[in-house]
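Undergrad: the amino acid sequence is not available; the structure is as follows:
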């Protein structure tokens, strides 16, 4: 890509009530950020001191680019911080986990003491099955409490967990099992989605046929009657649980021992096995959960992701449990049995922190305000967004309709590779729709050209992280070259692969993937910018744009548009939308073609797979589509 490009910035500022900032953990962002810059290692040491360690570190960090070590020679177990220190103290009878099933009336609650005892028993049972420290265990499960118990049990004994989202097909699951060398697979007979059974075990049966490392399969039987377990490899989840001892000491882990492998969603090609380690990841997940979400003792935290994504690892399980929070999980999807289900759950459980994806927010916009308006959302204190840039129209709808003009919005930018939040607008700070915000204290981010030079405010460039941070990935499994490329592409900085622009105040707007750039007659267009212009039209619910080869301009813009209910595809509407983009961005961004569609290809984490659209358009192979939702 070229070094930089100009971006038209229009800014609206929302000022939260001053009391929100006064009551937050970090009352003064600027002072806290300067405190971090004066002594970065001292800053992170202070956070790490809030957690419990079996042995303290010799050095906060060792940085030998592109390889980092954090809290060298420290010893810990992340489950000690997520379970033991709460379950043996004043939080022993505090609710740790609330589960709502898809079927009416399905609810379960686990206190910290109950969760702790189940995890110890299952961890003990795993050791009896021959799972030891360093072995890899693959989890392919629905979002049920047993999923959380199983992954924490792995961490307790030092087994490396590799969670695969329970919507992947057999070939994708097989590839992840083989690459990670999984010795054990934990699954369920079925999951439930939109009233239908999803046959998970049948997919596992196919996936393990050519996976020689797998020795056993543990099956959670949810259907009644449950399936027979035929092979000598298969054992029942609850029989395994009952076989475990009531206590299981947490394994002593080195800070740099691997905690988990998680495969990226594959929007840019073959999935990569991102490796995170015990100590630094724990500190990053804990810090961002407490200080970015501003999590307090009485909060009920609902992150609508799945443990199969990094969002679920960090902000369903490890972050909230290390803070001692009450976590809500549910199998429910946002539009079944009706588009009011999420708001009913918020009302039923008094959710205070709600964290979801822009894709879901735009779906809520599409079906209308009457659904959330049926429910009392007064419990909400903080609302957040994760996965893709939150376009200004979605921000303003979310703020007004769901947050009732009072809840701060955390539009968080981070990645599987970063392990934790990196950029957002901290609670209580002025919010700018379309801008994620500024780097959080502890993170040094910037927008640069291809040579690594900072670009001027209002000029687009590449988003980079200039200094290491504790929760950074340590490796790409079995592929050091791919790992090194993150740090060696631009000037020794971590290159995120995203285009961004900064304003005069240092607020960063993420424009989309750098490989999604469209170059029209020498002008660089970020896909997110054109899509945001389209979505700002009242008729458009969602949009995706791609570059199409053109003999004169190099590329032209083609748009795929989902209309709001009640609008009809017409040539007049195509003309109106083209003109709308022209007025919003300029003539260079005008789509040369618009297709009205019912759906867009997305990963299960909600990211639009533009390369699939491009492959369809050009009649070529789309590459790896194992993460496609449909």
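TA: It's in. The structure presented is a predicted model; accordingly, all values stated were derived computationally and were not measured. Numbers count the residues shown, from 1 in each chain.
Undergrad: please make it C-alpha for all contacts and neighbour counts, starting now.
TA: Fine.
Undergrad: residue 142: what secondary structure?
TA: coil (DSSP: H, G, I helix; E, B strand; the rest coil).
Undergrad: helix or strand: which one has the nearest residue to it once chain neighbours are set aside?
TA: Leaving out its chain neighbours, the residue that sits closest to residue 142 by Cα to Cα, 6 or more residues apart in numbering is residue 191, at 5.3 Å. Residue 191 belongs to strand 190-193 when assigned by DSSP states H and E.
Undergrad: got another, please set it beside the one above:
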């Protein structure tokens, strides 16, 4: 059954404390974050909240001493809550389900940390984690955090060449991997990919520990590769466990490489202290989730959402987190998410808009929802790419709960802008992730860094310093960090997103700065055009790119995927879409090319590969993106473009 609410869908709370809380942060940032830091257990509480002279632009809690693993696991056990479920594991692709309590997790993590110590790994060393969505991935990450070892998670199944570049950059002492990952229709052996990557890499790890899954065996190389279960059994038999290591708040917790990088990758560094303070603050104030409740971020541990809101934030807050090895559709159907909410009484679901577009495409009328009780869920959060208003409104209609878009980046680890449900829901404006969170002074500027008035589109920047939890630098690349993010707009962090702020202070993200196209001197947002395309009743999802044009410089080209059961021909739909854009945006858009496609090329995290599509359409040289989910789709796109006389 569908959840119901007494107030209109998305109706704001009678009173929201957002304005008061944001003003308090702005008036005294150090006091604000100093108070937030009291929610964390410290070996030595920080006396200095922010040191502007440390690091590239300043550092948070420089004299604090802490441990992330202790705060996420051990302190809850010490407080008498060891029997509460910490992790729910649900794997529809293998038919496996499990619950791990905080006490069990503590035992598993402390034991595996002892295994790492036996291999000579210690504070400051790096370990690469190359694993699918299984509990052992979380155990690996927390075992590293327990010892002060810097983990770098690389998405399981990532191409060997790209894995090799990360091995060369992070220089790990160990690599932790599984024998395979499992997709709905295939098993992906990881060990051959790992072996090839190590062969390609100039840096060689001292050892690899492989978790064997029954779906695929792994050939272990003697003297280098070790069996996970056997090493854990040895530690268990000897009664070995490792304690949490006290760390500086500024010590790195992890390195996460931004997706789609080429050449020398950008390794985003995350610290221990500021990361904990910021993520803990968000659980109650942004997501309105509290100890004992079940929080599900339907993402992957290979991405920043998985780091922040599968592994760390829920457990820092004493919640139950969900590790889901499946898809929104096809495992087994478009009711998969509703089954999860019903079965585990999930309070908040956080996923990417592309997941809901996939559900909407397969089940446009949400008929499968009627089979489940989803009353436990009070809010759906979307992030990862722009949430088009059509998807937001569809989800609101079928679920009967607020659908909250929020905007953040790999670099920030938490929301730059959002609707802070825990402070009282603000009015929802579909198409906007709402307002800046405390810690973020968001501005819209032109190319000369002059601030623009409301409703004027420009580059979105954040006034320095960035709040706790955001990247202090790139791994061993301070100069590149400053050049990439700080130099173009002095005194600000460059988000590389474009948009505007309206008269009410709501932020609108209209795309990456390179997604703003110039049509005969008019700056137009491809995101705004995508809104129009998505409003067509036959369209499940869409993408708009700018392609080269001799006369106008650039013209827009739209790609649409149709909902299941559409009876009109693609030519009819394409004609209607062209007219729709002309009617809603006007002739200035010069929108004349709409192409119906079977599917859109995406990364494994669900982001549409607009940049690669543009290169194909422009006839420019392009390389297969390392993060692509299915390479064959780009060939299909190229053929369909050729059919329209484009990119040939």
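TA: Looks like it arrived, so ask away. It should be emphasised that the depicted structure is a prediction, and the values quoted were computed from it without experimental measurement.
Undergrad: residue in structure 2 paired with the residue nearest to residue 142 of structure 1?
TA: Residue mapping for residue 191 of structure 1 onto structure 2 gives residue 181, with TM-score structural alignment as the criterion.
Undergrad: can you get me a residue count around that match?
TA: Using other Cα atoms under 10 Å, residue 181 of structure 2 is surrounded by 22 other residues.
Undergrad: how about residue 572 of structure 1?
TA: 9.
Undergrad: secondary structure of it: a helix, I assume?
TA: Yes. Looking at residue 572 of structure 1 with three-state DSSP, it is inside a helix.
Undergrad: can you tell me which residues contact the residue nearest to residue 142 of structure 1?
TA: 141-142, 166, 197-200 (Cα atoms under 8 Å, 6 or more residues apart in numbering).
Undergrad: just the buried residues from these, in PyMOL please.
TA: Written as a PyMOL command, the selection of buried residues from those, which uses 16 or more other Cα atoms under 10 Å, is:
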select buried, resi 141+142+166+198+200
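Undergrad: need the contacts of residue 191 of structure 1 in TSV (columns: secondary structure and distance to residue 47 of structure 1).
TA: Formatted as TSV, the contacts of residue 191 of structure 1 follow (DSSP: H, G, I helix; E, B strand; the rest coil; distance: Cα to Cα, whole Å):
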residue	secondary structure	distance to residue 47 of structure 1
141	coil	33
142	coil	33
166	coil	34
197	strand	44
198	strand	42
199	strand	43
200	helix	40
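Undergrad: farthest pair within the contacts of residue 191 of structure 1?
TA: Pairwise distances across those (Cα to Cα) peak at 12.9 Å, for the pair 141 and 197.
Undergrad: can you give me the buried ones in the longest helix along structure 2?
TA: The longest helix of structure 2 (DSSP state H) is helix 102-118. For helix 102-118 of structure 2, the neighbour count (16+ other Cα under 10 Å) marks 102-117 as buried.
Undergrad: mind listing what's buried in the helix or strand harbouring residue 639 of structure 2?
TA: For residue 639 of structure 2, the host element (DSSP H and E) is helix 632-643. Neighbour counts over helix 632-643 of structure 2 (16+ other Cα under 10 Å) mark 633-634, 636-638, 640-641 as buried.
Undergrad: and the gap between the aligned residue in structure 2 for residue 140 of structure 1 and residue 170 of structure 2?
TA: Matched to structure 2 by TM-score structural alignment, residue 140 of structure 1 sits across from residue 130. Per Cα to Cα, to the nearest Å, residue 130 of structure 2 is found 13 Å from residue 170 of structure 2.
Undergrad: and these two? Which one has more around it.
TA: residue 130 (28 against 24).
Undergrad: can I assume that one is in contact with residue 175?
TA: Yes. Using Cα atoms under 8 Å, residue 130 of structure 2 makes contact with residue 175 at a distance of 7.3 Å.
Undergrad: and residue 267 of structure 1, what does it touch?
TA: Here residue 267 of structure 1 is in contact with 603, 607, 609, 611 (Cα under 8 Å, 6+ apart).
Undergrad: want to throw the buried residues of helix 632-643 of structure 2 into TSV with distance to residue 442 of structure 2?
TA: Below are the buried residues of helix 632-643 of structure 2 laid out as TSV (distance: Cα to Cα, whole Å):
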residue	distance to residue 442 of structure 2
633	37
634	36
636	40
637	37
638	38
640	40
641	38
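Undergrad: nearest to residue 284 of structure 2, of these?
TA: residue 633 (40.6 Å).
Undergrad: not counting its neighbours along the chain, what's nearest the closest one?
TA: That would be residue 601: by Cα to Cα, 6+ apart, it lies 5.6 Å from residue 633 of structure 2.
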